[in-house]
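In: Provided below for reference: sequence and predicted model.
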Amino acid sequence: MATPRTTCALYTWGANSFGQLGQGHAEDQAEPQCVDDGQERQRLRAITGGGGHSALITETGELLVCGQNHKGQLGLGHISDVTNFQHCPLPGNQTVQQVSCGWDFTILLTDNGHVLACGSNAFGQLGVSAEIKHTAEPLLIKSLSEPVISVATGLRHALAVTGSGGVHQWGTGLSAQAKRALNPQPVPVHLACKEPHLVPGLDQVTCQKVVAGSAHSACLTVAGDIFLWGSNKYGQLCNKESFLPLPTALDGSLLKGERVCAIHSGWTHLIAQTETGRVFTWGRASYGQLGRRGQTNDVTSPESDASLADSSSEISLPSEVKTLNGATQIACGSEHNLAVVGNQVFSWGWNEHGMCGHGSFCDITQPQPIPALKDVRTLLIGCGAGHSMALCCLKSGGESGS
């Protein structure tokens, strides 16, 4: 008897105003829909998204992109939105190791350790000359002379870890909040620099990964420790200060003494996975993004640009989400999340555009399996700010979940 042929399909859902779902149209989808563009999907290395765009990396290091492109963030050489995934050729035929999508810009880490950037540079988030306001061609960040091993993008800033374990930051997205919080003290240069600048205070540790929120940054060391800096508006830094200009170690006791093996960040919340498979969440909880029923800790409207509130009374300390124990993958959008636990994809958090994939538009306060993906095996998950993606294996004889 012949073995059933296994094929892979990419499913996307959620916000789609700019075609970021890659489905050839611009209508939101509240349930996973198969991206049927005739391309083989068995060999993807990573999937992720930004404010209104998406990016896929193939196992051979090719980059596929779609979605919003008004600042050239797709790197295609033009500024027209794209509703189907298109191949993005890189200078010198370089291949991609990692891609991180910010609000309206994209940072690319190549397999040879170089960092390229495209999109808006209004806040210096591309790490190139400030004279360049935006670019539709991926540009090399020349000041990162040492090979890079990890990159991350926030709303208006970016980070990179070099092979020696140092962390560089660029973009001025954190400087306005720093000025308010630190006045009349001068703002540290790494918070207001438009080209990569070494982040001080990490000399005694070796970093291996960085993540970023809308106005905060975090790094994970090889020893399994987490360092946090930037805005603490929603308690995401687990500190009584409203703003931390320098990296501050997260008290290990808050994670029950567990060694951290992975860290993820939304705009205002963080998720840590430990070596024993436990998952802890903390930060803003207003949309259920922490996966804890009934918890909320808003201090201001997310749209407000008022001065930072003192979040000392609103600190959301790390708490374990036992439903996610043993998760093999986790991905964060701006205020929603995906996780692979066992053979199921779970989602929770902000759901205004249906990005949790349950067919409704109501926020989900605890991780719930996505019904449409219950009969497939998920290989990869990824999130944009308000959309979701999953690469799934399915057997011939009918596609589940579309």
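Out: Arrived safely, thanks for sending.
In: only C-alpha atoms for contact and neighbour calcs from this point on.
Out: Fine.
In: do you know how far the residue lying closest to residue 221 once chain neighbours are set aside is from residue 393?
Out: In space, and not counting its chain neighbours, residue 221 is closest to residue 207: 4.0 Å by C-alpha to C-alpha, 6 or more residues apart in numbering. From residue 207 over to residue 393 the distance is 34 Å, taken as C-alpha to C-alpha, to the nearest Å.
In: When the two are compared, which one has more neighbours?
Out: Taking residue 207 and residue 393 together and counting by other C-alpha atoms under 10 Å, residue 207 has the greater number of neighbours (26 against 21).
In: who's in contact with that one?
Out: By C-alpha atoms under 8 Å, 6 or more residues apart in numbering, the residues touching residue 207 are 161, 165, 166, 167, 219, 220, 221, 222.
In: Out of those, which two are the most distant from each other?
Out: Using C-alpha to C-alpha, the pair of the contacts of residue 207 lying farthest apart is 167 and 222, separated by 13.1 Å.
In: hold the first one in mind and look at this next one:
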Amino acid sequence: MSKLLEKWANFGYQKSEIRTAIVFGKNGENVIIVLANDEVFAFGKNKRGCLGVGNLDEVDELKRIENLCGQGIEGLECGIFDRDKFHMLAISGSGSVFSWGNNGSGQLGLGTKECTEVPTKISGCLEHKKVVQVACGGYHTLTLTSEGEVYAFGCNAYGQLGLGSKDNQLLPQRVGGLLDGIIVASVACQKYSSFALLQSGKICAWGYNRDCFLGSSSTSEHECSPCKVIGLEGVVISQIVCADFFILALSDDGKIYSWGVIYNSHSEKRIWLNRPTIITTEMGRVKDIAATHYGSHPSAAITEDDKVYIWGNCNGQLVLKPIVTSFSSFDEVFATASPSVTYQRFPMKITEDESKRKCPISKRFPEVFDNPETADFAFIVEGKKIHVHKIILILVSDVFKNLFLGDWKDSCQKELIVEDHSYDAFYAFLKYFYTGKVNFTAELALDVYTVARFYLVTDLMEVCKKILKSGLTLQNASFLYEKATLLGAKDLCEVCVKFCEKRWVDVMDNFESDDRKREVVMEVFRWFAAGKKN
């Protein structure tokens, strides 16, 4: 959790006790915190009941939000209009969504237009859905379910709900059209427009489209249904974020694309981009991007070497080119902006061990592996077919993503012959994607490692290394070393050399080649010398 919470208030709690928090408001004066024990508190100005404490009174000290306590809240979002009108949403760990605050257009999804002073669970179409993300525009809201479906509600004057009309919706409605049957990975909102990042890495957009700044092929000022963003052909987008009237998109190769209108609220300067345009490549590879709906805030990016860049509206100045800062996180960027707010909602920490165990696919799809009735693709290995699902392979391997979504001329085909790997190894390799588990022997582990290395599946490579290491003997160490050398697999060579370090005299008898013996002896001495130095 960010140290910057201390800059806003002394809550009287240890950092480890706070699960998530949000600071928002015209001057950053409103705070909601969720404790690890499921208690939820707020204080601040409370305009239109945005604090959820059951009245409109200003709250001078932490007060419980009764309706959220005990609900397992893990995420908080804020919709902003004119800097003092806020509609609030909270997501629980079970996927329920609660809303409260400003509701003039039904953006709370509760079936009314009345402001709501207490968090209320959204039902209707979302009653039996698990919501994994929400995004807020000025007066509208998008929700994304675990099934990759998008539901929208609220103001629809510009078609920003994507429902094919301009009718406001007081209850959640599923967005169809181009999104029918498509898995959506994330959603984002401008003030009057909406965007969906598809699992394929493509983007759909709808809503306010003056001067075509949705980036789509549509020339209508108001696009009421999802349409594809063009100009990103051959590019796989991994992240999208929105400000009021522009969007940033991060590609999987670390480039930032932007389009829309960027303006300085303190002057008449405006920059219009009606097609996705690379901001710059001078920052190097970017791994994260950020923007907010506060017009006085900059945009920001963090590069692979952890440098933080900002551009846009920076303290009243329009900065056209990203500049490096002394900040170390987005939290610092927006804590020192005006108003001071939180950017990330301080999500509950996941330990390293838990993150390694986390494998949604392995929990959902083991039973459909190699099932010809549901599969949409097959590998033919040694004359036998292994039936798979493209989307699952795309999710877990960039090599398969590029194969199925890139410029591969045969990407529309239903089968592919594999000639360089054995059936058993390739079967075990593919099955791992569906189960997250291994059940092959040490004898097969080297062949599976070879397949995993070719397809850059690093977690499976590590599993194979452990199996190989545990199965090393005086008889097979020499064989494994020679195979690892031929593969150019330095990590496997290292495993063998460390094993040989204590047993190298006996292992030497198993090498047929004198050259190999000399090579291993030299490697052992190098490792021994390096160990002495350390």
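Out: Cool, the structure landed. No experiment lies behind these values; they were computed from the predicted model shown.
In: Next, the TM-score between them, please.
Out: The TM-score (TM-score structural alignment, normalised by the length of the first structure) is 0.69; 323 aligned residues with a C-alpha RMSD of 3.6 Å.
In: So which of residue 167 and residue 222 of the first structure has more stuff around it?
Out: Set side by side, residue 167 of the first structure and residue 222 show more neighbours around residue 167, with 28 against 16, by other C-alpha under 10 Å.
In: mind giving me TSV with the contacts of residue 207 of the first structure and columns for distance to residue 108 of the first structure and secondary structure?
Out: Below are the contacts of residue 207 of the first structure laid out as TSV (distance: C-alpha to C-alpha, whole Å; DSSP: H, G, I helix; E, B strand; the rest coil):
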residue	distance to residue 108 of the first structure	secondary structure
161	13	strand
165	19	coil
166	18	coil
167	16	strand
219	18	strand
220	20	strand
221	22	strand
222	23	coil
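In: Adding distance to residue 294 of the first structure, write those out as a markdown table.
Out: Listed next are the contacts of residue 207 of the first structure as a markdown table, based on distance: C-alpha to C-alpha, whole Å:
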| residue | distance to residue 294 of the first structure |
| --- | --- |
| 161 | 37 |
| 165 | 39 |
| 166 | 39 |
| 167 | 37 |
| 219 | 29 |
| 220 | 29 |
| 221 | 33 |
| 222 | 35 |
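In: could you measure residue 281 of the second structure against residue 254 of the second structure, distance?
Out: Taking C-alpha to C-alpha, one finds residue 281 of the second structure at 9 Å from residue 254 of the second structure.
In: ok, those two, which is more surrounded?
Out: Using other C-alpha under 10 Å as the criterion, residue 281 of the second structure and residue 254 rank with residue 254 on top: 19 against 11.
In: before we move on, the earlier item: residue in the second structure matching the residue nearest to residue 221 of the first structure?
Out: In the second structure, the residue paired with residue 207 of the first structure is residue 184, using TM-score structural alignment.
In: quick one: buried residues of stretch 180-193 of the first structure?
Out: Under the neighbour-count criterion of 16 or more other C-alpha atoms under 10 Å, stretch 180-193 of the first structure has 181, 182, 187, 188, 189, 190, 191, 192, 193 buried.
In: ok, now stretch 226-239 of the second structure?
Out: 226, 227, 228, 229, 230, 232, 235, 236, 237, 238, 239.
In: from those residues, which ones fall inside strands?
Out: The strands, defined by DSSP state E, take in 226, 227, 228, 237, 238, 239 from those.
In: Could you dump the residues you listed into TSV with distance to residue 497 of the second structure added?
Out: Converted to TSV, these look like this (distance: C-alpha to C-alpha, whole Å):
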residue	distance to residue 497 of the second structure
226	57
227	56
228	53
237	41
238	39
239	42
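In: Out of those, the closest to residue 504 of the second structure would be?
Out: residue 238 (47.8 Å).
In: Show me what that closest one lines up with in the first structure.
Out: Aligned partner of residue 238 of the second structure by TM-score structural alignment: residue 261.
In: Please enumerate the strands of the stretch 301-402 of the first structure.
Out: 319-320, 329-332, 336-341, 344-349, 364-369, 377-383, 387-395 (DSSP state E, counting those that start in this stretch).
In: so which of the ones you listed comes closest to residue 90 of the first structure?
Out: Residue 90 of the first structure sits nearest to strand 377-383 of all the strands of the stretch 301-402 of the first structure, at 22.2 Å, using C-alpha to C-alpha.
In: neighbouring contacts of that closest one?
Out: Contacts of strand 377-383 of the first structure (C-alpha under 8 Å, 6+ apart): 46-50, 329-333, 337-340, 343-345, 388-394.
In: Of those, keep whichever come out buried.
Out: Counted by 16+ other C-alpha under 10 Å, the contacts of strand 377-383 of the first structure give 46-50, 329-333, 337-340, 343-345, 388-394 as buried.
In: ok, for whichever residue in the first structure pairs up with residue 258 of the second structure, nearest residue in space, not its chain neighbours?
Out: Matched to the first structure by TM-score structural alignment, residue 258 of the second structure sits across from residue 281. Sequence neighbours aside, residue 271 is the residue nearest to residue 281 of the first structure in space, at 4.5 Å (criterion: C-alpha to C-alpha, 6+ apart).
In: And residue 308 of the second structure, how far from residue 329 of the second structure?
Out: From residue 308 of the second structure to residue 329 of the second structure the distance is 7 Å (C-alpha to C-alpha).
In: Same check on residue 233 of the second structure?
Out: From residue 233 of the second structure to residue 329 of the second structure the distance is 31 Å (C-alpha to C-alpha).
In: How about residue 114 of the second structure?
Out: 38 Å.
In: got it, and residue 300 of the second structure?
Out: Residue 300 of the second structure is 9 Å from residue 329 of the second structure, by C-alpha to C-alpha.
In: any shared contact partners between these two?
Out: Residues touching both residue 300 of the second structure and residue 329 (C-alpha under 8 Å, 6+ apart): residue 308.
In: List the residues that contact the closest residue to residue 266 of the first structure other than its chain neighbours.
Out: Residue nearest to residue 266 of the first structure in three dimensions, not counting chain neighbours: residue 334, with 4.7 Å by C-alpha to C-alpha, 6+ apart. Shown in contact with residue 334 of the first structure (C-alpha under 8 Å, 6+ apart): 266, 267, 268, 384, 385, 386.
In: same question, residue 79 of the second structure
Out: 86, 87, 88, 135, 136, 137, 138, 139, 141.
In: aligned partner of it in the first structure?
Out: Superposed on the first structure with TM-score structural alignment, residue 79 of the second structure falls opposite residue 102.
In: measure that match to residue 67 of the first structure for me?
Out: Between residue 102 of the first structure and residue 67 of the first structure the distance is 13 Å, computed by C-alpha to C-alpha.
In: Equivalent analysis for residue 325 of the first structure, please.
Out: For residue 325 of the first structure, the distance to residue 67 of the first structure equals 33 Å [C-alpha to C-alpha].
In: Lovely, talk soon.
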